[in-house]
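Enquirer: sequence below, structure please.
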Amino acid sequence: MKLCILENDYLDPAIEPTYKGYGTMFERLLRDAGATGEFDIFNTFKGEYPESFDAYDAVLLTGSRADSFSQEPWVLVLREKVEQLLQSGKKLVGVCFGHQLIALCLGARVGRAPQGWGAGRMAYQWLEPDMPQAEGRTDVALLASHQDQVFDLPEGARLLATSEFCPVAAFAVDDRVFCVQPHPEFVEAYSAFILDKRRDTLGEAQYLSCTDSLAKGHDGDAVARMMVAFIEGQSAAQTADA
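Expert: Sure, this is the predicted structure:
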């Protein structure tokens, strides 16, 4: 596997020595899920991109504190790059901001969720139990941190995960696009750090509920295995025989 990770944010200096960056968090996650090969990380906020995407098997877009529909120059440049990647048929994986940006480029509506922040451990219905490495699951729990959402399923996409709070929680387009709103790369300690920063914004009741939810664990490793299978082009039959 040769993966290009477009890192769309930077970490708080207080936590950066521990987690390094979102790109590093994804590399750890995917390697723990069995991925081997080369991972190249480019920070789009700093204007970093590969000279060419041709050599990569897939491109992964991380989360960001920015809005996918922002008019910030760096976001507009990234959006143009994603549109070009979609046109070329390059495999794309999107998480949170990345999920929203890819959906936006596919013509879906994206905006501020009227129901407010999704945070802490959140549960979703998983709609494709036969997807490679899904292992028959019909639900998934992941750590979330978002105030924007994808409002429509992009044309030609199929819905992978949904909940009452977040109807378009994950989607795929053929074997080319795999997007997830919550964060499989988050660990509980990092999610707790983010919750502490947003305590006043969330309000005490939601903050305490979200913090308590972290003790229930999450399925980031399971979703990571699905991502690896998607990037490697595994079929359901291959994973069943493994």
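Enquirer: for the rest of this, base every contact and every neighbour count on C-alpha atoms.
Expert: Fine.
Enquirer: distance check, the residue nearest the centre of the chain against residue 209.
Expert: Nearest to the geometric centre of the chain sits residue 95, at 1.4 Å (Cα atoms, centre = their mean). Distance, residue 95 to residue 209, using Cα to Cα, to the nearest Å: 24 Å.
Enquirer: repeat for residue 110
Expert: From residue 110 over to residue 209 (counting by Cα to Cα), the distance is 27 Å.
Enquirer: tell me who's in contact with the residue nearest to residue 78 when sequence neighbours are not counted.
Expert: Spatial nearest neighbour of residue 78, excluding adjacent residues (Cα to Cα, 6 or more residues apart in numbering): residue 44 at 7.0 Å. Contacts for residue 44 were tallied using Cα atoms under 8 Å, 6 or more residues apart in numbering; they are 6, 7, 8, 9, 74, 78.
Enquirer: filter these down to the ones in helices?
Expert: Within these, residues falling in helices by DSSP state H are 74, 78.
Enquirer: now, of the contacts of residue 44, which are buried?
Expert: 6, 7, 8, 9, 78 (16 or more other Cα atoms under 10 Å).
Enquirer: next, the second sequence, to be compared with the first:
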Amino acid sequence: MSQPSGNRYAVLLCAEDSEYVKKKYGGYFGVFVKYLSEEGDSWDVYHVATGELPTEEEIKMYDGFVITGSCNDAHGDDPWICRLMEFLQRLDSLKKKVLGICFGHQVLCRALGGKVGRAKLGWDIGVTNINLSPSSTKLFSSLQIPTVLSVIECHRDEVLEAPPEAEILAWSGQTGIEICKYREHMMGIQGHPEYTKDILLSIIERLLQRNFIVESYADEVRANVEKLEPDREEWKKLCTNFLKGKLW
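Expert: Below you'll find the predicted structure:
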């Protein structure tokens, strides 16, 4: 029997849980734990948007941090976003492992000196093919993953310029910076590896109700989601190996 790894992680939750996700998955924290947790790991959550962040003493307890998506704009100056960026700069100085997802990817890149804003081509919702760069296929060679991976996307902002010293590892037809690596300890992913298709479909309904998208676009996205499958297991390998320090 394998020995428990004993790794401890914190989810920096930047989103409000929808009723659907709360009922089915125990909130987005439950989604991430179910997706990324391996035997022996332990996970905690900090509700960043309501002011919770780990203290200096608590930072020491964790092997890595995961920043979630959010309905907020990563290019906004809400007080909690500004505090989060300062916190991420602190994690950088401590060389802590940080994985940013969607909003988390954007706010991480912004904290490290990149530029974030509205996506040039507008909303990107559905299952999208991501192209890995030649350098990333070398970095990920131990995982034996394909050079094209499909992932669920749901965003209307993007990283416009990567931080200095960052390396762009993947792009798609709509988004220029899909995966970004900063030194050895930080990585951002624009897509949502953790999402299931039913989560995305519930979000589409919420976006429709709030008039963020129109019915014709929602129909187009639903058809896309019905036809295509995200490579969830491949993304899981990538994310868990990064958090465990096994990628590079």
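Enquirer: re earlier: excluding covalently adjacent residues, which one is nearest to the residue nearest to the centre of structure 1?
Expert: Leaving out its chain neighbours, the residue that sits closest to residue 95 of structure 1 by Cα to Cα, 6+ apart is residue 180, at 4.9 Å.
Enquirer: my guess is that neighbour contacts residue 170. True?
Expert: Yes - taking Cα atoms under 8 Å as the contact criterion, residue 180 of structure 1 and residue 170 are neighbours in contact, 4.2 Å apart.
Enquirer: re earlier: my guess is the residue nearest to the centre of structure 1 contacts residue 64, does it?
Expert: No - the criterion here is Cα under 8 Å, and residue 95 of structure 1 misses it with residue 64 at 9.3 Å.
Enquirer: gap between stretch 6-14 of structure 1 and the chain center?
Expert: 15 Å (Cα atoms, centre = their mean, to the nearest Å).
Enquirer: what comes into contact with it?
Expert: 20-23, 41-45, 49, 59-65.
Enquirer: count of residues packed around the counterpart of residue 124 of structure 1 in structure 2?
Expert: The equivalent of residue 124 of structure 1 in structure 2 is residue 130 (alignment by TM-score structural alignment). Using other Cα atoms under 10 Å, residue 130 of structure 2 is surrounded by 21 other residues.
Enquirer: what do you get for the one 3 residues further on?
Expert: A total of 17 residues lie near residue 133 of structure 2 under the criterion other Cα under 10 Å.
Enquirer: now it: how far from residue 143 of structure 2?
Expert: Taking Cα to Cα, one finds residue 133 of structure 2 at 15 Å from residue 143 of structure 2.
Enquirer: try residue 181 of structure 2
Expert: When residue 181 of structure 2 is compared with residue 143 of structure 2 (using Cα to Cα), they lie 17 Å apart.
Enquirer: for residue 137 of structure 1, what are its contacts?
Expert: By Cα under 8 Å, 6+ apart, the contact list for residue 137 of structure 1 reads 126, 128, 129.
Enquirer: what span of structure 1 lines up against the helix or strand hosting residue 242 of structure 2?
Expert: Following DSSP states H and E, one finds residue 242 of structure 2 within helix 232-243. Alignment of helix 232-243 of structure 2 against structure 1: residues 220-231, by TM-score structural alignment.
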